[in-house]
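Novice: Please work out how this folds:
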Amino acid sequence: MGKKSIILDGKSLSIEQVTEVAREGLIIEIHENAIQTVEASRALVYELANSDVPVYGFNRGVGLNKDREVVAKYYSEYNRNLILAHCVAVEPEASEEDVRAILLTRLNTLLLGCTGIQPAIVTMYKDFLNHRIHPIIPERGSIGEGDITCLSHIGLAMIGEGEVYYQSIRMAAVEALKKAGLKPIELGPKDGLAIVSSNALAAGPGAMVLKDAEDLVEMADIVYAMTLEGFRGNVTPLDPKTYEVRPYQGQSFSAEQVRKYLEGSYLWLPGVTESLQDPLSLRGSCQVHGSVRDVLDYVKKHMDIQLNSSDDNPCVLLDERRIISCSNYEVTTWVLGFEMLGVALSHLSRNACYRTIKLGTPKFTGLSRFLTPADARVIAYGTIQKTFTSLDTEIRHLSNPATVDYYSLAGDIEDHANNSPFVVRKTAKIIDNLYYILGIEAMHAAQAIDLRKATKLGKGTKVAYEILRTEIPFLDKDRNLSIDIKKAYNIIKSKALLKAVKEAVETR
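Specialist: As a prediction, the model looks like this:
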């Protein structure tokens, strides 16, 4: 069976599809109608240019040089120079996964016909994805008003310069093109600007970050449910009636999920819980997780618009046969959403850390100090708190807003920015730190479950517990916990635990 494919039309690319293409290597096809739109847009641009209508990036320069005329015989040279002049980004290099997301995102927006780019370049984006030709793209250098300093490296590869990964092997771009049976692009008018000026550097990886954040909050619900069993927590905060009188959508959904994971658990038996009210970090976890869900709903809505609309300036209005200056590269709306998401995840992180600390505190659990199996002989989780709290400190600082920091550039004509690539990258780092933090909490929860000899676990938490225990055995004596932490991180990051638990609770 061949690889799964998707057909792009410029209007229906989903966050999930971006993730699949980037991580699973789906084959890309382009809808015939979309190609026809690209061809018509290109024809219109030539028509207007031949009539001496000033067109930014076509027969006029870009940035402060917008007043410089570009005559027809210099179109190719000018556009090649534009690509080279914009290659000013610095390391680290984007991962191959991120590069695929970037290529896909830009390809889809090109299909709307608002750029006037030559169709051969559109096809080249598709060929890069399908042949697994991944240009080397330095990540740092874009301020977010069109990722011109970084995306220029895609253009570099398309003209047969610079380096790429071809089938995961690093080589000269010209060599990769030859191996794939492709020829370097001969750039024409407006091609350079169309390649370098889009928000794809942030939007492509950003879409994957949103998918990871969505999965992360699901895993946070699962780990929280395990913690409740290890803690012998009070389950009255999960009562659905409380969410009916306080109808916030996100927290209601999280509570519903946690109830599913705990179906059949000993916690529902009468008289199990002695505590009238647990600490806020346990009592209000569904509310905190729900806040992340509510923020995600906002950001996903605006990312869907980003993925399926033009971010080009100038904008070709094919139906009105016009090209006009605009600010469609401005993405502050969804960048602010990412900043909000970072703050929400910081709350989730701090909450998870406090739950983990409580699990190691006898006055709350009635269990041994630091969940040791043998007081005075085994230290157990006596020092691990330093690790997860230091990771949380990083998250706290990563959640500080960065979108408001910018300069006035390009001869004072570009005096606004949003730093979208950096905002996306720091959100991704927050999520990666949380894989460790939730993994460490799950280790504590499983240890507490064992010490409590709780055998009647929930339908979902039983599966989560068993998956964890296949990799990390009960801590019966002190050992190198860095190894256990990495195993727990991998379990959370791989989403194997999430997939297995979801399957278990959906099976009746």
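Novice: CA atoms for contacts and neighbours, from now on please.
Specialist: Will do.
Novice: Let's verify Met171: helix, strand, or coil?
Specialist: Secondary structure state of Met171, per DSSP: H, G, I helix; E, B strand; the rest coil, is strand.
Novice: Was I right to think it contacts Val164?
Specialist: Yes: between Met171 and Val164 there is a contact under CA atoms under 8 Å: 5.8 Å.
Novice: between the two, which one's more packed in?
Specialist: The neighbour comparison of Met171 against Val164 (other CA atoms under 10 Å) goes to Val164, with 28 against 15.
Novice: For that one, which non-adjacent residue is spatially closest?
Specialist: Residue nearest to Val164 in three dimensions, not counting chain neighbours: Pro135, with 4.1 Å by CA to CA, 6 or more residues apart in numbering.
Novice: Could you check how far the one you found is from Glu175?
Specialist: Using CA to CA, to the nearest Å, we find Pro135 at a distance of 12 Å from Glu175.
Novice: Which one's more surrounded, the two?
Specialist: Comparing Pro135 with Glu175 by other CA under 10 Å, the one with more neighbours is Pro135, at 31 against 16.
Novice: State whether that one and Ile169 are indeed in contact, as I suppose.
Specialist: No: counting by CA under 8 Å, Ile169 is not a contact partner of Pro135; they are 11.3 Å apart.
Novice: What segments of the stretch 1-150 of the chain are strands?
Specialist: 5-8, 27-30, 90-93, 133-135, 138-140 (DSSP state E, counting those that start in this stretch).
Novice: Sorry, slip of the keys, the one I care about is the stretch 301-450 of the chain.
Specialist: Using DSSP E, counting those that start in this stretch, strands in the stretch 301-450 of the chain cover 315-317, 322-324.
Novice: and of these, who's closest to Ile7?
Specialist: strand 315-317 (23.3 Å; CA to CA).
Novice: Show me what the closest one is packed against.
Specialist: strand 322-324 (3 or more CA pairs under 8 Å, 6 or more residues apart in numbering; DSSP states H and E).
Novice: which helices and strands does the strand it packs on pack with?
Specialist: Using 3+ CA pairs under 8 Å, 6+ apart, strand 322-324 sits against strand 315-317.
Novice: I'd like the distance from the strand it packs on to the chain centre, please.
Specialist: 29 Å (CA atoms, centre = their mean, to the nearest Å).
Novice: Second input sequence below; structure requested for side-by-side comparison:
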Amino acid sequence: MEQFIAVCREGAQVEFSHDYCRRVDKSRQLVERWVDEEKVMYGVTTGFGALCTKAISKEETAKLQENIILSHSVSLGEPLSIERVRGIMLMILQNLGQGYSGVRLELLEQYRQFLNRGLTPWAPGDGSVGYLSPEAHMALVLIGRGKAYYQGELLPGDQALKKAGLEPITLSSKEGLALVSGTTSATAMAALGLYDFQKAAKSADIVGAMSLEALKGVMNAFDARVMQVRPHADQGDTAENVRRILAGSGIIEKYQGHRVQDALSLRCIPQLHGAAKKTFRDAKETIEIEMNSCCDNPILWPEEGSQDVISACNPDSAYVGMEMDSACIAAVSLAKMSERRNNRIIDESLSGYPSFCIASPGLNSGLMIPQYTQAGLINEMRGLATPATIDNTPTCCNQEDYVAMGYLACKKSGPMAEKLEYVLAIELLSAYQVQQFVDPEVKRSPATQAVLDEIAKHVPVLKQDDFLYPYIVYLKDFIHSGGLIRTVESVTGALK
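Specialist: Next comes the predicted model:
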């Protein structure tokens, strides 16, 4: 996962190993031999989908591959982000480089150069049930068609290639089909979304702990003995995180016995955060398997003595789709608890602090409306959390009468992660602003103080109403970049 993120977001260079090249060349030799022998191979010597009964002569095999790219480039709407398209290209290299697809190394080298030179195909993101159309738009650039981003400009594909010092290629047998088949787009978007979900979950531990401290919470609910009798690893890890974040807090020490137990949005942090983290961890395991799989169809089995071409359904996106549907539900759960903790801070009757964390409520609204923003964001998240994989619309004259719909399950994870980060940012803003009303003589935990000191460089303490938008955006970026986690871990060591 970390290597994937480095390529997508940080521009890490991609190289092919000797074994990678050997696998690709070995499977390519099979395709060329079988095309000469006019062996029946789906999508190579036959048509596609419901047209699989139509024979294609060996003279027409190259034209067939160009045709699939042209005819399948029909996704619509807003383009996929550059990081998503980079991720899809990387997953195509992973998929086709397993050695079961029969494409030329020359084809894969072109995508490798796209990644390394910063050339990114333009691909609309709406209208896919699992794969095909976005990948086809991307493949247009390989042949000098379509559009691509290069050095900040959106250019016609042929011009982008020329500026990057590349030439268009001519697709050969099997290659058009291989470029658009597989779980490559779903897996790439899932990996990006999941990476942000996992970072947000750890950030939620930090923000939740800061709210617990500001609200004079009791630590009984985080006792290791409680975790021992319900031994879910992620629950125990979350409780340990909170204990470490709040270690050395004078506030926690002073108010430890002042109530029997806290409200559930504070007391149940280990249980809910832990359940979400387990969901994300399970999804990561599935996605990393998918990243290192061949999800092509047909596959070419190249081993001597059992060489074969096998039509099956490895491009099915149910694995990653179901995992990301579950991950999106977990993200909403983190958000709904964050909003409730935030509400406890800004509600005078619950916190004992001035309403909306402002000294003169009435004349000033303080942090009243950011909670509305949380409510609106969570409403949107609940809509997005409706599982995509429960849907089914048969396609291709019922040749594809079951459709996984994993594409949308993975695509929505990006906006879901961003909304979760904003919800947490608003809670963090309240946990920061309320500090002006917390007894200054009682020390905060060293981890909390490190966060407060960092935020204070960018966000003022509100004495009267101010333009809040830039502060929320800064805090969201602080979470998204991992800055919040790094600040705390500089005090606590690595959190779990």
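Novice: that older thread, counterpart of the residue nearest to Val164 of structure 1 in structure 2?
Specialist: Residue correspondence, TM-score structural alignment: Pro135 of structure 1 in this structure matches Pro121 in structure 2.
Novice: Let me see the contact set for its match.
Specialist: Val85, His137, Met138, Ala139, Val141, Gly146, Lys147, Ala148, Tyr149, Gly157 (CA atoms under 8 Å, 6 or more residues apart in numbering).
Novice: Phe48 of structure 2 too?
Specialist: Counted by CA under 8 Å, 6+ apart, Phe48 of structure 2 has contacts Tyr42.
Novice: Could you check which residue of structure 1 pairs with it?
Specialist: Phe48 of structure 2 maps onto Val62 in structure 1, with residues paired by TM-score structural alignment.
Novice: Would you confirm that Gly337 of structure 1 contacts Asp294?
Specialist: No: here Gly337 of structure 1 lies out of contact with Asp294, judged by CA under 8 Å, at a distance of 10.8 Å.
Novice: so what's Val180 of structure 2 up against?
Specialist: Ile69, Tyr131, Leu132, Ser133, Glu135, Ala136, Ala139.
Novice: go again using 10 Å as the cut-off
Specialist: By CA atoms under 10 Å, 6 or more residues apart in numbering, the residues touching Val180 of structure 2 are 68-69, 72-73, 92, 131-139, 296, 315.
Novice: what do you get for Ser482 of structure 1?
Specialist: Here Ser482 of structure 1 is in contact with Ile384, Thr387, Ala488 (CA under 10 Å, 6+ apart).
Novice: where's Tyr381 of structure 1 relative to Ala374 of structure 1, distance?
Specialist: Distance from Tyr381 of structure 1 to Ala374 of structure 1, by CA to CA: 12 Å.
Novice: who's more crowded, those two?
Specialist: Tyr381 (20 against 13).
Novice: Excluding covalently adjacent residues, which one is nearest to the more buried one?
Specialist: Tyr381 of structure 1's closest residue in space is Phe370 (CA to CA, 6+ apart), at 4.9 Å.
Novice: same thing with Gly182 of structure 2?
Specialist: Using CA to CA, 6+ apart, the closest residue to Gly182 of structure 2 is Pro315 (3.9 Å).
Novice: Show me the helices in the stretch 301-450 of structure 1, by range?
Specialist: Per DSSP state H, counting those that start in this stretch, the stretch 301-450 of structure 1 carries helices over the ranges 332-359, 362-365, 385-398, 420-452.
Novice: Hey, what's the angle from the longest one to helix 385-398? Just curious.
Specialist: Looking back up the chat, that one is helix 420-452 of structure 1. 150 degrees (axes from the mean of the first three to the mean of the last three CA atoms, to 10 degrees).
Novice: what about the alignment partner in structure 2 of Glu161 of structure 1, neighbour count?
Specialist: Matched by TM-score structural alignment, Glu161 of structure 1 corresponds to Arg145 in structure 2. For Arg145 of structure 2, the count of nearby residues is 19 (other CA under 10 Å).
Novice: Return the residues in contact with Arg145 of structure 2.
Specialist: Leu70, His137, Met138, Ala139, Pro156, Gly157, Asp158, Gln159, Ala160, Leu161, Pro168.
Novice: Which ones among those residues map onto helices?
Specialist: Within these, residues falling in helices by DSSP state H are Leu70, His137, Met138, Ala139, Gly157, Asp158, Gln159, Ala160, Leu161.
Novice: wait, what's in contact with the fourth one?
Specialist: The reference is to Ala139 of structure 2. 66, 69-70, 73, 89, 111, 121-123, 133, 145-146, 171, 176, 179-180.
Novice: Give me the subset of those residues lying in helices.
Specialist: Glu66, Ile69, Leu70, Met89, Tyr111, Ser133, Gly176, Leu179, Val180.
Novice: Closest one of the residues you listed to Glu59 of structure 2?
Specialist: Closest to Glu59 of structure 2, out of all of these and judged by CA to CA, is Glu66, at 13.3 Å.
Novice: I'd like to know how far the equivalent of the closest one over in structure 1 sits from Ala94 of structure 1.
Specialist: Alignment note (TM-score structural alignment): Glu66 of structure 2 maps to Arg80 of structure 1. Going from Arg80 of structure 1 to Ala94 of structure 1 by CA to CA gives 23 Å.
Novice: what do you get for Ala176 of structure 1?
Specialist: In terms of CA to CA, Ala176 of structure 1 sits 18 Å off from Ala94 of structure 1.
Novice: Could you check which of those two is surrounded by more residues?
Specialist: Ala176 (26 against 20).
Novice: Which residue of structure 2 sits opposite that one in the alignment?
Specialist: Match for Ala176 of structure 1 (TM-score structural alignment): Ala160.
Novice: Its match and Leu119 touch, don't they?
Specialist: Yes: the pair Ala160 of structure 2 and Leu119 qualifies as a contact (CA atoms under 10 Å) at a distance of 7.3 Å.
Novice: what touches both of those two?
Specialist: Val141, Ala148, Tyr149, Tyr150, Gln151, Glu153, Leu154.
Novice: Tell me who's in contact with the residue nearest to the first one when sequence neighbours are not counted.
Specialist: Spelled out, it's Val141 of structure 2. In space, not counting the residues next to it along the chain, Val141 of structure 2 is nearest to Gly157; the distance is 4.9 Å by CA to CA, 6+ apart. Contacts for Gly157 of structure 2 (CA under 10 Å, 6+ apart) come out as 119-122, 138, 140-150, 168.
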